[in-house]
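Trainee: Show me how the following folds:
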Amino acid sequence: MKIANAQLWVHDQNAALDFYVNKIGFEVRQDITMAELGDFRWLTVGPVGQPEIAITLMAVPGEPVMAEQTREQVLELTGQGFAGTVFLTTEDVDADYAQLTARGVEFVEKPEDRPYGRDCGFRDPSGNHLRLTQLFPMG
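Mentor: From the prediction side, this is the model:
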C-alpha cells in the first residue's frame, strides 16, 4: 500500500487552487467536475517532481452528505486551523520563506531552529496549517 492522496477541507476551491498553484508553486493533478454528482469537483494538487502524492482540496459539502450543523462546524474548525496540517520539507527553508513571502504568503511563524530542523509555518486561505522544514541531518 502507498499513500496517494491526503485531503484538506477548503472554504473555496478556486481560492485554494490559486493559493496552492500560484503562491506555493504546486501543480494541478486533477480538476474534474462531475455533473451527475451535483457538480461535485475533484480537485487535487501536488509538489512539482513528486507525482506519487497529491492533496485533495475538498469543498465542505452540505446536505445530503453532511448535515448543515456539521458543515458549519467543519468550516469553523478549518478556519481556526484545527482540521489538518501539511508538513513540507525543503533544502533551504530561509530561501523558500523569502520566496513565498514575496508571493504574498503570510507566515504565522518565521524560520527558527528546532531540535529536528529549521522550521516555519503558514496557513492557506481556509485556515489549514502548513509547516515548512529543513530537516537537520540525523545521526
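Trainee: C-alpha only now, for contacts and for neighbours.
Mentor: OK.
Trainee: Show the residue spans covered by the helices in the chain.
Mentor: Listed in chain order, the helices found in the chain under DSSP state H are 13-18, 68-79, 93-102.
Trainee: how about the ones you listed in a markdown table, adding distance to residue 132 and mean neighbour count?
Mentor: Supplementary listing: the helices of the chain in a markdown table, determined by distance: least, CA to CA, whole Å; neighbours: other CA atoms under 10 Å:
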| stretch | distance to residue 132 | mean neighbour count |
| --- | --- | --- |
| helix 13-18 | 18 | 17 |
| helix 68-79 | 19 | 16 |
| helix 93-102 | 7 | 16 |
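Trainee: this one next, for a side-by-side:
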Amino acid sequence: MITKVTHVSVLVNDQDEALKFYVDTLGLEKRSDDPMPGSENQRWLTVGPKDQPDVEIILQATDWGVEPITTEERAALVGKAPGLLFQTNDIKADVEALKAKGV
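Mentor: Okay, here's the model as predicted:
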C-alpha cells in the first residue's frame, strides 16, 4: 500500500537556474546535488520545503534519460509536472512577495 509521496520531478532547461529560483525565490532548501554515475553533465538535484524533510522535488534536466529531441520539443517540456502544489500559511502575502521578485 502506498503511504506517502516522497519525490516529484519537474523538468527544467537549466538546473542551476532552476535551483536558484526554487531556493532564492520560493524559499525551498537544496537537499542533494550529486553527479549521476556514468554521466559527465547530469546531476541528481533536489529541493524541498524546510519543514517537510520527507518530500523532495527533483529538478530534472530535459535531456536526462530521454532520446535526443529537438530544441522545440525540449522547450515544450520545461516546467511540466503531473502536479505540483505548495501549501502556504498566508497566500496573499506570499503572492505579493513573489510578485515583488518578478514571478
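Trainee: so what number do they get for TM-score?
Mentor: Put the two chains on top of each other and the TM-score (TM-score structural alignment, normalised by the length of the second structure) is 0.82; 100 aligned residues with a CA RMSD of 2.1 Å.
Trainee: re earlier: reformat the helices of the first structure into a markdown table and put distance to residue 54 of the first structure next to each item.
Mentor: Converted to a markdown table, the helices of the first structure look like this (distance: least, CA to CA, whole Å):
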| stretch | distance to residue 54 of the first structure |
| --- | --- |
| helix 13-18 | 13 |
| helix 68-79 | 19 |
| helix 93-102 | 20 |
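Trainee: do you know which of these lies nearest residue 44 of the first structure?
Mentor: Between residue 44 of the first structure and the helices of the first structure, the tightest spacing by CA to CA is seen for helix 13-18, at 8.7 Å.
Trainee: Give the other helices and strands that that closest one contacts.
Mentor: Contact analysis of helix 13-18 of the first structure by 3 or more CA pairs under 8 Å, 6 or more residues apart in numbering; DSSP states H and E lists strand 54-59 as its packing neighbours.
Trainee: mean deviation of the strand it packs on from the second structure?
Mentor: Taken against the second structure, strand 54-59 of the first structure registers an average deviation of 0.3 Å after superposition, with mean CA distance after the TM-score superposition for the first structure.
Trainee: Give me the distance between that strand and the centre of its chain.
Mentor: Chain-centre distance of strand 54-59 of the first structure: 8 Å, with CA atoms, centre = their mean, to the nearest Å.
Trainee: List of residues touching it?
Mentor: Judged by CA atoms under 8 Å, 6 or more residues apart in numbering, the contacts made with strand 54-59 of the first structure from elsewhere in the structure are 4-13, 16-17, 29, 41-47.
Trainee: among those residues, which are in strands?
Mentor: 5-10, 29, 41-46 (DSSP state E).
Trainee: Show the buried residues in these.
Mentor: Neighbour counting by 16 or more other CA atoms under 10 Å classes 7-10, 29, 41, 43-46 among those as buried.
Trainee: Throw those residues into CSV and include distance to residue 121 of the first structure, thanks.
Mentor: CSV is the format used below for these (distance: CA to CA, whole Å):
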residue, distance to residue 121 of the first structure
7, 19
8, 16
9, 18
10, 18
29, 24
41, 28
43, 24
44, 22
45, 19
46, 18
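Trainee: ok, and the closest non-adjacent residue to the alignment partner in the first structure of residue 87 of the second structure?
Mentor: In the first structure, residue 87 of the second structure lines up with residue 89, judged by TM-score structural alignment. Among residues not flanking residue 89 of the first structure along the chain, residue 133 sits closest, at 4.7 Å (CA to CA, 6 or more residues apart in numbering).
Trainee: I'd like to know how far that neighbour sits from residue 104 of the first structure.
Mentor: Counting by CA to CA, to the nearest Å, the gap between residue 133 of the first structure and residue 104 of the first structure amounts to 19 Å.
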